[in-house]
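> okay, structure incoming, though there's no sequence with it:
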């Protein structure tokens, strides 16, 4: 599929003290100064089911859903159930940004809704994960809280990755929520949808998914 979409080192300690793990109060424009870049993508769904059993696309909206007993994307793999868009934007350096609007259906929990794949100490640089507490809580993995009351509404998400300096910046509804170490250099790419599950059914809907390159981070 094809979609047309619209090194200066900084002290990690200073970043963490100033921003990481706490919410900034001013609204930002995360894509200001960035270049929108076309991309291609693949859809990954359980290998033993038709793609339409766990994914649909209509009116510019991607819909992903999984159940606990689902398989992963290819026969013999040992990871969890998934229905995801895998952006073909492999990179190892530079500045890259994911943007999109997500609707998280209530009851989804224990589920990664967006990820930057690739790391030297872990498989991923970051995952945004939905938990069931407080009307749906988005966290960085099981750690820092990025948003509560997240179920059943459209949420604007921007994730900037400065691969040269090993930092990731997460914005929710144009507010910088924190920046984090990216867990080491590797081949990275963006994914969104649903991956892993601890409830009976998880579903997200994504629209306006865009890819940006080479702009300022953490503004």
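All right, it came through fine. As the structure is a computational prediction, the values presented were derived from the model and not from experiment.
> okay, CA-based contacts and neighbour counts for the rest of this
Fine.
> separation between the most centrally placed residue in the chain and residue 50?
The centroid of the chain falls nearest to residue 114 when counting by Cα atoms, centre = their mean (2.3 Å). Separation of residue 114 from residue 50 (Cα to Cα, to the nearest Å): 22 Å.
> and residue 56, what element?
Taking DSSP states H and E as the criterion, residue 56 maps to strand 55-58.
> which other residues reach that strand?
45, 62-65, 83 (Cα atoms under 8 Å, 6 or more residues apart in numbering).
> dump the residues you listed into JSON lines; add neighbour count, secondary structure and distance to residue 37 as well.
Listed next are the contacts of strand 55-58 as JSON lines, based on neighbours: other Cα atoms under 10 Å; DSSP: H, G, I helix; E, B strand; the rest coil; distance: Cα to Cα, whole Å:
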{"residue": "45", "neighbour count": "28", "secondary structure": "coil", "distance to residue 37": "25"}
{"residue": "62", "neighbour count": "20", "secondary structure": "strand", "distance to residue 37": "19"}
{"residue": "63", "neighbour count": "22", "secondary structure": "strand", "distance to residue 37": "23"}
{"residue": "64", "neighbour count": "28", "secondary structure": "strand", "distance to residue 37": "24"}
{"residue": "65", "neighbour count": "23", "secondary structure": "strand", "distance to residue 37": "27"}
{"residue": "83", "neighbour count": "29", "secondary structure": "strand", "distance to residue 37": "24"}
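> next one for the comparison:
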């Protein structure tokens, strides 16, 4: 992540806090903000194309896109194509951790994971949030939120490791809760676009700004 992107993200954060404010309980109440630096932002993209062909950052907005026939992020990987931000250096295995970010998914993107917690005792991931036809789903199943195309939404994803629970908030409202898949020695947050195993659009894109990590 370049320094201009980091600077603009800080300005956006100040604007949201100072000018917009909030009313009532907020998902971040009681949490401590964990500072992020460029070193915490690791970008993953198809291994055979330059980063600028699948990622851009302007005015603090991370734009990530991928095509259904793209290669995986490593030559020896058998996973689906992705362009994602992996929060590096803040892996966790206990406590209560929270991802916050403002996401945007353009109309037409479908079958794409836009946020996830990687790592679990009984699976590769604790939670995956996918967009199908404008709706957000837990993996390919339970409905989390509807009508998210072409608008910015605030996502707060809270993982209570000791309690074994994950909670999802959209625009400050609790939308979903589920038991996690067991404690792993290394769990971390990701956002961007990661193609599902099936029923995907050819082109997939998401945008993210004002990304923050909190903990208790």
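Perfect, I can see it now. All figures in this text were calculated on a predicted structure; none of them were measured in a lab.
> re earlier: the strand holding residue 56 of structure 1 vs structure 2, mean deviation?
Mean deviation of strand 55-58 of structure 1 relative to structure 2 after superposition (mean Cα distance after the TM-score superposition for structure 1): 0.7 Å.
> what does residue 132 of structure 2 align to in structure 1?
Structural alignment (TM-score structural alignment) places residue 132 of structure 2 against residue 131 in structure 1.
> determine the longest strand present in structure 2.
When structure 2 is parsed with DSSP state E, its longest strand is strand 203-215.
> against structure 1, where does that strand fall?
Aligned using TM-score structural alignment, strand 203-215 of structure 2 spans residues 201-213 in structure 1.
> circling back to that earlier point, most widely separated two among the contacts of strand 55-58 of structure 1?
45 and 62 (12.9 Å; Cα to Cα).
> what segments of structure 2 are helices?
Residue ranges of the helices in structure 2, as given by DSSP state H, are 3-15.
> pull the contacting residues for the residue nearest to the centre of structure 1.
Counted by Cα under 8 Å, 6+ apart, residue 114 of structure 1 has contacts 127-129, 190-194.
> that one and residue 16 of structure 1, how far apart?
22 Å.
> hang on, residue 14 of structure 1 is in a strand, isn't it?
No - going by DSSP: H, G, I helix; E, B strand; the rest coil, the assignment for residue 14 of structure 1 is helix, not a strand.
> got a list of what the residue nearest to residue 102 of structure 1 when sequence neighbours are not counted touches?
Nearest residue to residue 102 of structure 1, sequence neighbours excluded (Cα to Cα, 6 or more residues apart in numbering): residue 206, at 4.6 Å. Counting by Cα under 8 Å, 6+ apart, residue 206 of structure 1 makes contact with 61-63, 100-103, 192-193.
> change it to 7 Å
By Cα atoms under 7 Å, 6 or more residues apart in numbering, the contact list for residue 206 of structure 1 reads 61-63, 100-103.
> just the buried subset of these, please.
Taking 16 or more other Cα atoms under 10 Å as the criterion, what is buried in the contacts of residue 206 of structure 1 is 62-63, 100-103.
> let me know the closest of those residues to residue 170 of structure 1.
Distance to residue 170 of structure 1 across those (Cα to Cα) is lowest for residue 100, with 12.2 Å.
> identify the residues contacting the aligned partner of that closest one in structure 2.
Matched to structure 2 by TM-score structural alignment, residue 100 of structure 1 sits across from residue 101. When contacts are counted by Cα under 7 Å, 6+ apart, residue 101 of structure 2 is found next to 154-156, 208-212.
> buried residues in stretch 77-92 of structure 1, which are they?
80-87, 89, 91.
> show me what contacts residue 36 of structure 1?
Taking Cα under 7 Å, 6+ apart as the criterion, residue 36 of structure 1 is in contact with 5-6, 211-213.
> for residue 154 of structure 1, same thing?
Contacts for residue 154 of structure 1 (Cα under 7 Å, 6+ apart) come out as 101-103.
> so can I have TSV of the residues you listed showing distance to residue 74 of structure 1?
Formatted as TSV, those follow (distance: Cα to Cα, whole Å):
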residue	distance to residue 74 of structure 1
101	28
102	26
103	27
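> now intersect those residues with the strands, please.
Reading strands off the contacts of residue 154 of structure 1 with DSSP E, I get 101-103.
> pick the one among these closest to residue 152 of structure 1.
Closest approach to residue 152 of structure 1 among those (Cα to Cα): residue 103, at 6.0 Å.
> correct me, but that closest one touches residue 157?
No - the criterion here is Cα atoms under 7 Å, and residue 103 of structure 1 misses it with residue 157 at 10.6 Å.
> quick check: the longest strand of structure 2 compared with structure 1, mean distance?
Mean for strand 203-215 of structure 2 is 0.5 Å (mean Cα distance after the TM-score superposition for structure 1).
> now the angle from that strand to helix 3-15?
Computed by axes from the mean of the first three to the mean of the last three Cα atoms, to 10 degrees, the angle separating strand 203-215 of structure 2 from helix 3-15 equals 60 degrees.
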